[in-house]
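>>> The following block contains a protein sequence and its predicted model.
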Amino acid sequence: RISSLALVCCSLRSKPLEQYTNEELYARFRFGNADIKYIADLVRPELQRRTRRSHSLSVEEQVLIALRFYASGSFYQVVGDSIGVDKSTVSKVVKALSVTLASLVNQFVCFPRDDQISQTKRKFLLLGSMPNTIGVIEWEYINRKGRHSINIQLVGDADLLITNCVVKWPGSVHNARILRENGIILGGSAYPLLPWLMTPFLAPNTPEQAHFNTAHSKTRCAIERLNGVLKRRFACLNYLRVEPQGVCNIILACIVLHNIATKRNVPLCDEVNDAPAEPAENEDIPPTFSQNERVTDHAVRDAIVRNYF
């Protein structure tokens, strides 16, 4: 099966970084010329060894292969046909680059530093009128071959940067605990109410509690937009056909690339996804968390309502 893009895409040997405009690169690889070179330089120390050993693909070529897979979510064979390499090469390159990018997650995914916290809180306040907020939290699911799902917990900021992530394969225990001082994180009603993790009132009894819930919901829209942008930018996240650990590395790689794209103001270029459509399925049941809330947990939320709403 040949991808529809194969008719207009030349092989990697035709040097797409020189051939395509930035707009064409965005459409095919989700990044422009300077961004692709930046990513290549990031992974060069690790991938250069492999390149010299195999005497085949340059680091830039490996980056382009992996980016094409992340962007399209197509079968390896389709990706290979569209850019002029074989299926086994795509598989090896995607695995190697995903591992390398995943190893950089702590470099690109982190909570705001002390000197950034005030600005982060101010942006959230402008977004939804919720005070003292440094992040919004939500889980997401990535389906993989066999219809299993990988649990992903993301914390994001008002600029749609991912500031914390937990990626778990099937059978792992989902962890909602993120220790953080100097601010609060907003979570949905399935999360436990904690002094640093604010959830909405399940049944607001006063106008002030209702106003709190409204501000909470408006502010948490940031994490919903973040999830939407992440899956639009990297269509591979809609369905993956590799083993759980490989899926986790691909997800982490896309998280790193998302933050790179966000920080570098890379435009989000929509494109018809040439990956095969997946059948509809029932929604996964979200992970459950302990609801052993303490009086002090309610006291923090009540104090926010009393002082701000």
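Nice, I can see it.

>>> going forward, measure contacts and count neighbours with C-alpha atoms only.
Noted.

>>> Distance-wise, check E293 relative to S103.
Taking C-alpha to C-alpha, to the nearest Å as the measure, E293 falls 36 Å from S103.

>>> Tell me which of these two has more neighbours.
Using other C-alpha atoms under 10 Å as the criterion, E293 and S103 rank with S103 on top: 15 against 12.

>>> Contacts for stretch 65-78, please.
The list of residues contacting stretch 65-78 from outside it, by C-alpha atoms under 8 Å, 6 or more residues apart in numbering, reads 1-3, 28-30, 79-80, 83, 86-88, 90-91, 93-94, 97, 233-240, 254, 273-276.

>>> next up, a second structure to put side by side with the first:
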Amino acid sequence: MDSSSSDSDDSDLQVLAQLSDWDDDEGDCGEIAFVELSKSFLRTDFMASLSDAEFTFRFRMNKESVESLLNEIMPFVKVKSRRNNGIPPLHQLLLALRFYALGAMLKSVAEFVGVSQSSACRIVADISTVLARLYSKYINLHARTTLDFYNIAQFPRVCGVIGCTHVPIQCPSSTMGEEYRNGKGYYSFHVQAVCDADLKLLNVVSQWPGSAHQSTIFDNSVLRGILKKMIYYHKIVTDKLNLLLYFIPAQCDDGVLGNCWLLGDNAYPNRPYLLTPVYNPSTAQEVRYNEAHIQTRRAIGRAFAVWKRRFPVISLTMRLSLDNIQAVIIATAVLYNICINHNIEDVPPEVELPDENEIAATAENVQSSENDLRNRQHLIANFF
């Protein structure tokens, strides 16, 4: 054998050493499974090949935050392969981030990162589940921005604003499809979230179908149980305090809402811990209350818009299993808060997004009992 032939063999071996695995494990991605021919993909080092700005645009997070997140999830990321060169955790994380950024068919995302479609399906499910487990670390209730809320429209003691939005999905099945059809006629998950004045998510509920009403979601949520316990405890305490403190915006300890409220629209029932606008206001005080309420509550609409713009996958129709869709919603919520923590600039979406008004939740007025309205009436009479 001549030297040129030997050099060619060595070159082929070097190329093969850089190829991704041919893992053909099938994941529950909700798409039609096709048998793929064995083929190889060139895996790119995006950390080295992309500039900081290009990296952030492609993956919605900067390199520093990705490295920090990778170190955090590394113990929980699996490397599955029947061959010697499994997909490393970094490429798995980047593949999931790329999917969240595009919301496209998994085939195109797989080719961009350099894996097979079946591997991409499994990786999105695995990484989304791992990221969703970080929920309690990055998404939690607090009352640190009551003063920031007060500065918006002088509405006192607001610790968060609550609302719902629709995340479009494909029809899950013929047997349960109508359950997921929302009032606008398409299939979706009806996602409830609470945010603070910095647009940071404090609570996310993602398991309800599109037909569920906002009041139903809230009344059956863990959040309501937490707020009921907190308002009962602090009602006992505040009865013993000077009434002047009742209307002073208060900074509370981390994790304790204390003597504070959530604000929601009229799709929610008015509660001692959740204030809604006055339906058909009849006095100047009620008008001022409603105006301050609406201006302050706009934060949740902005939070939804930024969340969907950063991770367009939750604006576009997802073609995954229902369990995987829920994991993706929570995973992107966690990543959204991480981006705020790292002060990552809001980058424009790489794909065209639908009009936010087309996927917004429809509010229907919910009647509240006289007892539940007493707290709101007292606030209007004494503050506005």
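Great, that's in hand. The structure displayed is predicted, hence computed values, not measured ones.

>>> before we move on, back to that, now that we have the contacts of stretch 65-78 of structure 1, which of them are buried?
Buried members of these, scored by 16 or more other C-alpha atoms under 10 Å, are 3, 28-30, 79-80, 83, 90-91, 93-94, 97, 233-240, 254, 274-275.

>>> Matching L263 of structure 2 against structure 1, which residue comes up?
By TM-score structural alignment, L263 of structure 2 lines up with L186 in structure 1.

>>> quick one, what contacts that match?
Listed by C-alpha under 8 Å, 6+ apart, the contact partners of L186 of structure 1 are 133, 135-137, 197-199, 216, 220.

>>> can you rerun that using 10 Å?
Counting by C-alpha atoms under 10 Å, 6 or more residues apart in numbering, L186 of structure 1 makes contact with 130, 133-138, 155, 193, 196-200, 216-217, 219-220, 223.

>>> now for F234 of structure 1: what does it line up with in structure 2?
Under the pairing rule here (TM-score structural alignment), the equivalent of F234 of structure 1 within structure 2 is F311.

>>> Please spell out which residues along the longest helix seen in structure 1 are buried.
Among all segments of structure 1 classified by DSSP state H, the helix with the greatest residue count is helix 207-233. Neighbour-count burial for helix 207-233 of structure 1, with 16+ other C-alpha under 10 Å as criterion, is recorded at 208-217, 219-220, 222-224, 226-227, 230-233.

>>> Name the residues of the helix or strand following it that are buried.
Stepping forward along the backbone from helix 207-233 of structure 1, the first helix or strand reached (DSSP states H and E) is helix 244-263. Of the residues in helix 244-263 of structure 1, those scored as buried under the neighbour-count criterion (16+ other C-alpha under 10 Å) are 244, 246-262.

>>> just stretch 349-367 of structure 2 next, same as before
By 16+ other C-alpha under 10 Å, the buried positions in stretch 349-367 of structure 2 come out as 349, 359-362.

>>> the helices in structure 1, which residues?
For structure 1, the helices defined by DSSP H cover 16-19, 22-29, 33-54, 59-72, 76-83, 87-102, 105-108, 117-128, 207-233, 244-263, 295-308.

>>> Mean per-residue distance, the second one versus structure 2.
Once superposed with structure 2, the aligned residues differ from helix 22-29 of structure 1 by a mean of 0.6 Å; criterion: mean C-alpha distance after the TM-score superposition for structure 1.

>>> Run the angle between that helix and helix 207-233 for me.
With axes from the mean of the first three to the mean of the last three C-alpha atoms, to 10 degrees defining the directions, helix 22-29 of structure 1 sits at 90 degrees from helix 207-233.

>>> Could you figure out how far helix 22-29 of structure 1 is turned away from helix 33-54?
Compare the direction of helix 22-29 of structure 1 with that of helix 33-54 by the same axes, to 10 degrees and you get 50 degrees.

>>> I'd like to know how far whichever residue in structure 1 pairs up with H190 of structure 2 sits from W196 of structure 1.
H190 of structure 2 maps onto N151 in structure 1 when the alignment is built from TM-score structural alignment. Computed with C-alpha to C-alpha, the distance linking N151 of structure 1 and W196 of structure 1 is 22 Å.

>>> and these two? which has more neighbours close in?
Neighbours around N151 of structure 1 and W196, counted as other C-alpha under 10 Å, are more numerous at N151. The numbers are 25 against 21.

>>> Is the more buried one in contact with R144, as I believe?
No - taking contact to mean C-alpha atoms under 10 Å, the distance of 11.1 Å between N151 of structure 1 and R144 leaves them out of contact.

>>> Can you add distance to H234 of structure 2 and give the buried residues of stretch 349-367 of structure 2 back as TSV?
TSV is the format used below for those (distance: C-alpha to C-alpha, whole Å):
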residue	distance to H234 of structure 2
P349	43
I359	37
A360	34
A361	32
T362	33
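
>>> For the residue nearest the centre of structure 1, give me its contacts.
Centrality entry for structure 1: nearest residue to the mean C-alpha point is I255, 3.8 Å, by C-alpha atoms, centre = their mean. Applying C-alpha under 10 Å, 6+ apart, one finds that I255 of structure 1 lies in contact with 101-102, 105, 108-109, 154, 161-165, 230, 234, 249, 261.

>>> ok, 8 Å please
With the criterion set at C-alpha under 8 Å, 6+ apart, I255 of structure 1 makes contact with 105, 162, 230.

>>> Next, format the residues you listed as CSV and append distance to S74 of structure 1.
CSV is the format used below for these (distance: C-alpha to C-alpha, whole Å):
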residue, distance to S74 of structure 1
V105, 24
I162, 25
L230, 17
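
>>> out of these, which one sits closest to D297 of structure 1?
Ranked by distance to D297 of structure 1 (C-alpha to C-alpha), the contacts of I255 of structure 1 are led by I162 at 25.6 Å.

>>> Identify the residue nearest the counterpart of the closest one in structure 2 in space, chain neighbours excluded?
Taking TM-score structural alignment, the alignment pairs I162 of structure 1 with L201 from structure 2. Closest residue in space to L201 of structure 2, ignoring its immediate chain neighbours: C195 at 4.3 Å, by C-alpha to C-alpha, 6 or more residues apart in numbering.

>>> Contacts only, for the one you found.
C195 of structure 2 sits in contact with 160-162, 201-203, 299-300, 303, where contact means C-alpha under 8 Å, 6+ apart.

>>> Pull up the gap between the counterpart of A210 of structure 1 in structure 2 and F149 of structure 2, please.
With TM-score structural alignment as the criterion, A210 of structure 1 lines up with V287 in structure 2. V287 of structure 2 sits at a distance of 19 Å from F149 of structure 2 (criterion: C-alpha to C-alpha).
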